[in-house]
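Engineer: Fold the following, please.
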Amino acid sequence: MSPIEQVIREMIGIEGPMRLDRYMSLCLGHPVHGYYMSRDPLGEKGDFITAPEISQTFGELIAIWCVGAWAAMGSPAAFNLVELGPGRGTLMADILRTVRKAAPAFASAALVQLVETSPVLRQRQRDALEGQARWHDSLDDVPDGPMILVANEFFDALPIRQFEKWQGRWHERVMGLEDGGLTIGLAPIDLAPLGTDGDVIESAPVRNRIAEDIGFRLARNPGAALIVDYGHLVSAPGDTLQAMRGHRYVSLTESPGDCDLTSHVDFEALAKGFRAGGATAWPAITQRAFLLAMGLEQRIARLASRSEPATRAVLERQMRRLAAEDQMGNLFKVMAATSPGLATTYPFGST
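Structural biologist: So this is what the prediction gives:
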């Protein structure tokens, strides 16, 4: 039994069944035994791999977008370059390497602010960025001012609640104990009498609050945010909560604290959060559409033209992994939020 499972069992024994959002929070963020607090989960030897770890081209194209947003903001002499959940620091390192060569004025103006709670990953980020950043526990701690924010695979790991309609009534899914083990059960709850038996709906109040906070910041000061995550464009019923360990899907109750827990991001709900804060939320597009619009094929072709055959094959595999319709290309979506009236939103709208 994992340490956090023991903690959760004791809490359920005292307090009764536990909501799934609390279960997720404990499994992922317990200060001692939480999944993200005690390990580096990324890479082939970890539990999952993210786009920046697949190819440096991903970060280079994000950098190009950021420079365009900065120009649209009026090229402020100082601004916060914020990343939420920076992983190993790979994406930010690629952004900074790119802008130092291609847009030195942007690089000089950028004040790198990383929002990260994991001590292990903070050290990876310090190594990758040679300490050239400030670290914060939450977005609330980031100084106010002009801002460009990026978040890649951040919102999917935030806690969610789930509700299921059963026997004509809505119930909340909760974690309980049965025969000495963890099990998911149902607790009656008052919700509007819509839907049909078997429907599952998900609610992400933490996710929505952070989106609204970003919107408040963009409404107060010039800025833009770029969100990349897997999820769906339109709100719809469905059970998307999943656990992953060693690059394979496992039960939600398997070894709590040793598995990654995520859910698909509802981009329609995310847009509502941005707008509630006062920002403009642009329609989300697929990662494939975004990367191709930003020049993925041209960048890969340029790298391949000066590479050996073996390297060209690797580059081709990387491009396919990032943009193919049957891989990350369509599953992942990209959304931009900007200050009202910001001049450019390419490739999300007119420039």
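Engineer: drop to CA atoms for contacts and neighbour counts, all remaining ones
Structural biologist: Noted.
Engineer: Distance check, Leu129 against Arg39.
Structural biologist: 19 Å (C-alpha to C-alpha, to the nearest Å).
Engineer: Likewise for Val265?
Structural biologist: 24 Å.
Engineer: neighbouring contacts of the helix or strand in which Glu83 is found?
Structural biologist: Using DSSP states H and E, Glu83 sits in strand 79-84. Applying C-alpha atoms under 8 Å, 6 or more residues apart in numbering, the contact partners of strand 79-84 are 92, 109-116, 139, 143, 145-152, 154.
Engineer: Can you select the buried ones among these for me in ChimeraX?
Structural biologist: Written as a ChimeraX command, the selection of buried residues from the contacts of strand 79-84, which uses 16 or more other C-alpha atoms under 10 Å, is:
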select :92,109,110,111,112,113,114,115,116,139,146,147,148,149,150,151,152,154
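Engineer: more neighbours, Leu129 and Arg39?
Structural biologist: Neighbour count, other C-alpha atoms under 10 Å: between Leu129 and Arg39, Leu129 has more, with 19 against 15.
Engineer: Can you tell me, leaving aside adjacent residues, what's nearest to the spatially most central residue of the chain?
Structural biologist: The chain has Phe154 as the residue nearest its centroid, 2.0 Å off, counting by C-alpha atoms, centre = their mean. In space, and not counting its chain neighbours, Phe154 is closest to Gly85: 5.5 Å by C-alpha to C-alpha, 6 or more residues apart in numbering.
Engineer: Now the second one, please; I'll put the structures next to each other:
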Amino acid sequence: MTAIGWRLAMQAALYSPDGFFVRPGNTPADHFRTSVHASPLFAGALLRLVERVDAALGHPKAFDLVDVGAGRGELLTTLLALLPDDLGRRVRPVAVEVVPRPDGLDPAIRWQRDVPENLTGLLVATEWLDNVPLDIVDTDEHGRLRKVLVDRATGTETLGAAADPAEVFWLSRWWPGPGRIEIGWPRDTAWADAVASVRRGAALCVDYGHRRQERPVLGSLTGFRGGRQVPPVPDGSCDVTAHVAMDAVAAAAGTPYRMIRQREALTALGVDGARPPLTLARTDPKGYVRALSAAGAAAELISSTGLGEHWWLWHTIGVEVPLL
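Structural biologist: I've put the predicted structure just below:
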């Protein structure tokens, strides 16, 4: 098979008719664990942000709640169950996804492929940008930056033509120096477009990522299948993902923002992972077991070696809404 650039390879591997996210019967939760899948505590924390945005907007008659990269609608389903009655009556939930609408999804959730425009409310994207396809360049033995090509069937890589001017322009600002570089401008564009769809309210991106001073020398491209990390062969059999250049994404949106780690955000929103007191085991054994389970789920969400390392990128548009 002819080798192609990684951006085209990822697009085909993830989103073609037989791609990883699109093919029937394949559920992402079977292959990797996100904060949404880990615990409803994550949705509970987001609920507090929804309520803050709603208050800042003056409790509008219609509140847009948009989940970009919605998977199978798990986050919106949980949020709708948690919303207080008044807000629940005003919320207009929209799931943005490339796959067909799942059977049995709450009919109140609108399902579409593109981000709607002129939103008033909150747009959320959890682990979406890491699956936006991108190209990779590497430095050859002569110090020249060249595009990395890949065989879709085997994952074998070769070096192709010189990096093009757009790639060189992006990396000169965001990922300087020799080595393997993941060209993040497609993620910048995707997030800028998503934020621009919010007329008034806020946008939240939650994802694995890095900043300019801590770029991975060998890049971060990898694969996931069946709950295990695997080589990123772009044949449609596995998730192919790369961490996000979060500072580049943040700057591209062109609106005020704050960026913190998930462990800091969730702790401030009441998810602390503290074990229940042992006295509860004597007075209320069942309650103790429930509290212990919740503490374990919370600990996973804020772990400094796992989901807690996610970045939260928070933009406000037309209103002042503190993240913490």
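Engineer: Just give the TM-score of the two.
Structural biologist: After superposition, the two chains reach a TM-score (TM-score structural alignment, normalised by the length of the second structure) of 0.86; 307 aligned residues with a C-alpha RMSD of 2.6 Å.
Engineer: Now for the residue nearest to the centre of the first structure: which residues touch it?
Structural biologist: 84-85, 229.
Engineer: Could you find the counterpart of it in the second structure?
Structural biologist: Superposed on the second structure with TM-score structural alignment, Phe154 of the first structure falls opposite Trp128.
Engineer: One more: Val112 of the first structure?
Structural biologist: Looks like Val112 of the first structure aligns to Pro93 there (TM-score structural alignment).
Engineer: Give me the mean deviation of the strand or helix carrying that match from the first structure.
Structural biologist: Pro93 of the second structure is part of strand 91-96 when elements are defined by DSSP H and E. Per the superposition on the first structure, strand 91-96 of the second structure and its aligned residues are separated by 0.9 Å on average (mean C-alpha distance after the TM-score superposition for the first structure).
Engineer: Give me the contacts around that strand.
Structural biologist: Against strand 91-96 of the second structure from outside (C-alpha under 8 Å, 6+ apart): 62-70, 73, 76, 108-115.
Engineer: filter the residues you listed to the buried ones?
Structural biologist: In the contacts of strand 91-96 of the second structure, the ones that pass as buried (16+ other C-alpha under 10 Å) are 63-70, 73, 76, 109, 111-112, 115.
Engineer: quick revisit: what is the distance between whichever helix or strand comes after the strand holding Pro93 of the second structure and the centre of its chain?
Structural biologist: Note on strand 91-96 of the second structure: by DSSP H and E, the next helix or strand toward the C-terminus is strand 110-112. Here strand 110-112 of the second structure shows a centroid-to-chain-centroid distance of 18 Å under the convention C-alpha atoms, centre = their mean, to the nearest Å.
Engineer: swap in stretch 77-85 of the second structure?
Structural biologist: That offset, for stretch 77-85 of the second structure, works out to 21 Å (C-alpha atoms, centre = their mean).
Engineer: mind listing what's buried in it?
Structural biologist: For stretch 77-85 of the second structure, the neighbour count (16+ other C-alpha under 10 Å) marks 77-80, 83 as buried.
Engineer: Stretch 258-275 of the second structure now?
Structural biologist: 259-267, 269, 271-273.
Engineer: Same check on stretch 241-260 of the first structure?
Structural biologist: Quick answer for stretch 241-260 of the first structure (16+ other C-alpha under 10 Å): 241, 243-247, 250, 252-260.
Engineer: Please apply the same query to stretch 116-129 of the first structure.
Structural biologist: Buried residues in stretch 116-129 of the first structure (16+ other C-alpha under 10 Å): 116-118, 120-126, 128-129.
Engineer: just stretch 132-141 of the second structure next, same as before
Structural biologist: Residues 132-139 are the ones in stretch 132-141 of the second structure that count as buried (16+ other C-alpha under 10 Å).
Engineer: Please apply the same query to stretch 148-159 of the second structure.
Structural biologist: Result for stretch 148-159 of the second structure [16+ other C-alpha under 10 Å]: buried residues 148-152, 155, 159.
Engineer: Also stretch 35-55 of the second structure?
Structural biologist: Buried residues in stretch 35-55 of the second structure (16+ other C-alpha under 10 Å): 35-36, 39-47, 49-54.
Engineer: Likewise for stretch 5-19 of the second structure?
Structural biologist: For stretch 5-19 of the second structure, by 16+ other C-alpha under 10 Å, it's 5-15, 19.
Engineer: Now secondary structure and distance to Phe169 of the second structure too, for these, in CSV please.
Structural biologist: Shown next, in CSV, are these (DSSP: H, G, I helix; E, B strand; the rest coil; distance: C-alpha to C-alpha, whole Å):
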residue, secondary structure, distance to Phe169 of the second structure
Gly5, strand, 18
Trp6, helix, 18
Arg7, helix, 17
Leu8, helix, 20
Ala9, helix, 22
Met10, helix, 22
Gln11, helix, 23
Ala12, helix, 26
Ala13, helix, 27
Leu14, helix, 27
Tyr15, helix, 28
Gly19, coil, 31
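Engineer: ok, those vs Arg282 of the second structure, which is closest?
Structural biologist: Leu14 (50.8 Å; C-alpha to C-alpha).
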